[in-house]
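*Asks:* fold the following for me, if possible:
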Amino acid sequence: MPFPPTDRARRVPALAAVVLFTLSVSACAAPEPAATSPAGAATHSQGPALPSAHIHGLAVDPDTGQVLLATHDGLFDATKRPAAKIGGTNDLMGFTPGKEQGVFYASGHPGEGSSLPNPLGLIRSRDGGKTWELLSRQGESDFHALTSTKSGIVAYDGTLRVSPDGKAWTSVKAAFAPAVLAGHPDSDTVLATTGDGLQRSIDGGATWTLNSAAPVIQFAGFASPGEAAGVEPDGTVHVSADGGATWTRTGRVDGGVQAMSVVKGQKWKPWIWAATDSGIVVSTDGGATFRPADAD
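*Replies:* Predicted structure coming up:
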């Protein structure tokens, strides 16, 4: 069963799902802003404006507080007002940070005026998205779901694939099409969200098990190797303290989520950032409350 369609899903019907990914970040926390919504309430306030109608990914640097948006129109620094373009214009359908500072992996299609191949295959930036190098599968793969793990890269282009270095790939037999792949660069636990339930791997994506007890999560991300958060299609938020094995409902985010990112906060209360139809919102209490990300 596919998730309810969004603009991105309608643009890519072959995936039969919203193919938005989440991004894993390191386990440090940024200075904490105050949440303003009552406990368990959805956010109705508008957050910072989005630079594109097509948000494919969101990443937050826990050390600097920089908020990056991977979009149909390129990569943007949403910390600036207005959001500032980083590098060229490419349709970054897949996007995930690597383990090292400033390293990102991406996939998608070249933008107007770009000399990059179509589709992009897997590309890598070592300078925060300003420039990109070609790694593999240029002209072959448009990875809509993409994440990094301790063992390497897990990606989906119609076939689930794993790679130790982003260059040599092994196909994985999987009877599901992931909307989101969520991992952490210090762990080999990977979550794959599907309309039929949450798939979980503990070996870097090589084998998978359906977690039938988990909620049907559409977006997921890791704050640390063991701490994860997930959002259902209706915005209901859940957190996990054991790498996605079990989940606890905490609250709800309103506004039609397009992408999310999770960073380490207080114990079992990760910070959850979400790009919604009305802007960027953040929770600093594990999803119990949300507020516009630029609120004082």
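
*Asks:* use CA for all of it now, contacts and neighbours both
*Replies:* Noted.

*Asks:* spatially nearest residue to residue 183 (excluding sequence neighbours)?
*Replies:* Leaving aside its sequence neighbours, residue 183 sits nearest to residue 190 (C-alpha to C-alpha, 6 or more residues apart in numbering; 4.7 Å).

*Asks:* show me the contacts for residue 219.
*Replies:* 20, 21, 22, 179, 180, 193, 230, 231, 232, 259, 260 (C-alpha atoms under 8 Å, 6 or more residues apart in numbering).

*Asks:* would CSV of the residues you listed with secondary structure and distance to residue 296 be doable?
*Replies:* Listed next are the contacts of residue 219 as CSV, based on DSSP: H, G, I helix; E, B strand; the rest coil; distance: C-alpha to C-alpha, whole Å:
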residue, secondary structure, distance to residue 296
20, coil, 29
21, coil, 28
22, strand, 26
179, coil, 34
180, strand, 31
193, strand, 34
230, strand, 26
231, strand, 25
232, coil, 28
259, strand, 23
260, strand, 21
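
*Asks:* buried subset of these?
*Replies:* With burial judged by 16 or more other C-alpha atoms under 10 Å, the buried subset of the contacts of residue 219 is 20, 21, 22, 179, 180, 193, 230, 231, 232, 259, 260.

*Asks:* burial count for the closest residue to the last one other than its chain neighbours?
*Replies:* Spelled out, that is residue 260. Spatial nearest neighbour of residue 260, excluding adjacent residues (C-alpha to C-alpha, 6+ apart): residue 274 at 4.3 Å. Here the number of neighbours of residue 274 (other C-alpha atoms under 10 Å) works out to 30.

*Asks:* next SSE downstream of the strand or helix carrying residue 274?
*Replies:* Assigned by DSSP states H and E, residue 274 belongs to strand 269-276. Next in sequence after strand 269-276, counting helices and strands by DSSP H and E, comes strand 279-283.

*Asks:* report the distance from that next one to the chain centre.
*Replies:* Relative to its chain's centre, strand 279-283 lies at 14 Å (C-alpha atoms, centre = their mean, to the nearest Å).

*Asks:* what do you get for stretch 276-287?
*Replies:* 14 Å.

*Asks:* for it, measure first residue to last.
*Replies:* For stretch 276-287, the first-to-last residue distance is 14 Å (C-alpha to C-alpha, to the nearest Å).

*Asks:* for it, buried residues please.
*Replies:* So for stretch 276-287, counting by 16+ other C-alpha under 10 Å, buried means 276, 277, 278, 279, 280, 281, 282, 283, 284, 285, 286, 287.

*Asks:* likewise for stretch 212-228?
*Replies:* Within stretch 212-228, the residues scored as buried using 16+ other C-alpha under 10 Å are 214-228.

*Asks:* for comparison, sequence B:
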Amino acid sequence: MLLATHDGLYDVSKKQAVKVGPANDLMGFSAAMDQGVFYASGHPGQDFSLPGPLGLIKTRDGGKTWEQLSRQGESDFHALTTTKSGIVAFDGTLRTSTDGITWKTIAVGFIPAVLAGNPYSDTVLATTREGVQRSTDGGATWALEKSSPIIQFAAFASAKEAVGVASDGNVHFSADGGTTWKRTGKISGVVQALAATEGAEGKPWIWAATSTGLVVSTDGGATFRPSDAD
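*Replies:* Here you go, the predicted structure:
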């Protein structure tokens, strides 16, 4: 499991988180369907020679090395995700791409803090001040889920299971791709990044980078502990 931060990419699957690759400021990050393939955007670190902003970059070796795909020097995709159909990203304009090179502009009336998707589904969630905007066609059309919580961060653990964290640290879980939600617990500290993987049914594993360190939950967000704890 990889977690993208302002200080680079970290492998959080081991007891002690390990930095992977260059220390880029990764504003957007998303996994592809193939093993070890990820997309990212943001700003280059001091040891990275690509122009800034990064546009869309891609790794095929789990974050050790990166290649340029498109919009270098043009786009800082603060929100970025992959779907079954391609890529959805936001750099002040919502854009979709089937190949990461050519882009289509999507007119929307919201500004997403985070875009969350899964490479095995065309459902995308956008966290906004009004609630969760939801797309079921890879980002082409959107609808506000009026009963959704106001969450700042969101991540898919599987094609159906999603987790979200509000600005106050409250954790929410959805078993139906973001249609309905239930509160499960709370994270202490200011959350800066979120990732999730499938666990026991209804209890995904959740990692969060916070102002006090990296924490993990193995019970769907009911409880959290430091990721390096026994």
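
*Asks:* just give the TM-score of the two.
*Replies:* Aligned and superposed, the two chains score 0.94 in TM-score terms (TM-score structural alignment, normalised by the length of the second structure); 230 aligned residues with a C-alpha RMSD of 1.6 Å.

*Asks:* just to revisit the earlier point, for the residue nearest to residue 260 of the first structure, what are its contacts?
*Replies:* Contacts of residue 274 of the first structure by C-alpha under 8 Å, 6+ apart are 58, 257, 258, 259, 260, 261, 280, 281, 282.

*Asks:* and if you look at residue 61 of the second structure?
*Replies:* So residue 61 of the second structure contacts 36, 37 (C-alpha under 8 Å, 6+ apart).

*Asks:* that one corresponds to which position in the first structure?
*Replies:* Counting by TM-score structural alignment, residue 61 of the second structure corresponds to residue 127 in the first structure.

*Asks:* sec struct for that match, please.
*Replies:* On the three-state scheme (DSSP: H, G, I helix; E, B strand; the rest coil), residue 127 of the first structure is labelled coil.

*Asks:* look up how far residue 260 of the first structure lies from it.
*Replies:* Remark: distance between residue 127 of the first structure and residue 260 of the first structure (C-alpha to C-alpha) = 22 Å.

*Asks:* how far away is residue 247 of the first structure from residue 213 of the first structure?
*Replies:* Counting by C-alpha to C-alpha, the separation of residue 247 of the first structure from residue 213 of the first structure is 9 Å.

*Asks:* and for residue 156 of the first structure?
*Replies:* According to C-alpha to C-alpha, residue 156 of the first structure stands 24 Å off from residue 213 of the first structure.

*Asks:* cool, residue 116 of the first structure as well?
*Replies:* Residue 116 of the first structure is 43 Å from residue 213 of the first structure, by C-alpha to C-alpha.

*Asks:* just the buried residues of stretch 276-287 of the first structure now: which is nearest residue 150 of the first structure?
*Replies:* residue 286 (24.5 Å; C-alpha to C-alpha).

*Asks:* the closest one against residue 269, yeah?
*Replies:* Yes: Residue 286 of the first structure lies in contact with residue 269 (C-alpha atoms under 8 Å); the separation is 4.0 Å.

*Asks:* so what's in contact with the two at the same time?
*Replies:* Joint contacts of residue 286 of the first structure and residue 269 (C-alpha under 8 Å, 6+ apart) are residue 239.

*Asks:* most widely separated two among the buried residues of stretch 276-287 of the first structure?
*Replies:* It's 277 and 285 that sit farthest apart of these, by C-alpha to C-alpha, at 21.7 Å.

*Asks:* hmm, back to that, map the residue nearest to residue 260 of the first structure across to the second structure for me.
*Replies:* Residue 274 of the first structure maps onto residue 208 in the second structure, by TM-score structural alignment.

*Asks:* cool, residue 110 of the first structure as well?
*Replies:* Residue 110 of the first structure maps onto residue 44 in the second structure, by TM-score structural alignment.

*Asks:* buried set for stretch 54-72 of the second structure?
*Replies:* 54-60, 62-63, 66, 68-72.

*Asks:* try stretch 26-45 of the second structure
*Replies:* Per 16+ other C-alpha under 10 Å, stretch 26-45 of the second structure contains these buried residues: 26-32, 38-45.

*Asks:* pull the distance from that stretch to the chain's centre.
*Replies:* Using C-alpha atoms, centre = their mean, the offset of stretch 26-45 of the second structure from its chain centre is 9 Å.

*Asks:* what do you get for stretch 167-176 of the second structure?
*Replies:* Worked out by C-alpha atoms, centre = their mean, stretch 167-176 of the second structure lies 14 Å from the chain centre.

*Asks:* swap in stretch 203-215 of the second structure?
*Replies:* 13 Å.

*Asks:* hmm, which of the contacts of residue 219 of the first structure are common to the second structure?
*Replies:* Retained in the second structure (both residues aligned by TM-score structural alignment, their matches' C-alpha atoms under 8 Å) from those: 179, 180, 193, 230, 231, 232, 259, 260.

*Asks:* save those residues as TSV, and put in distance to residue 9 of the first structure too.
*Replies:* Shown next, in TSV, are those (distance: C-alpha to C-alpha, whole Å):
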residue	distance to residue 9 of the first structure
179	10
180	12
193	14
230	19
231	17
232	16
259	13
260	16
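
*Asks:* quick one: map residue 25 of the second structure onto the first structure.
*Replies:* Under TM-score structural alignment, residue 25 of the second structure pairs with residue 91 in the first structure.

*Asks:* dump the residue contacts of its match.
*Replies:* Taking C-alpha under 8 Å, 6+ apart, one finds 71, 72, 73, 74, 108, 109, 110, 111 in contact with residue 91 of the first structure.

*Asks:* what helix or strand is it on?
*Replies:* Per DSSP H and E: residue 91 of the first structure is located in strand 90-97.

*Asks:* so residue 54 of the second structure versus residue 116 of the second structure, what's the distance?
*Replies:* In terms of C-alpha to C-alpha, residue 54 of the second structure sits 20 Å off from residue 116 of the second structure.

*Asks:* same check, this time on residue 31 of the second structure
*Replies:* Distance from residue 31 of the second structure to residue 116 of the second structure, by C-alpha to C-alpha: 11 Å.
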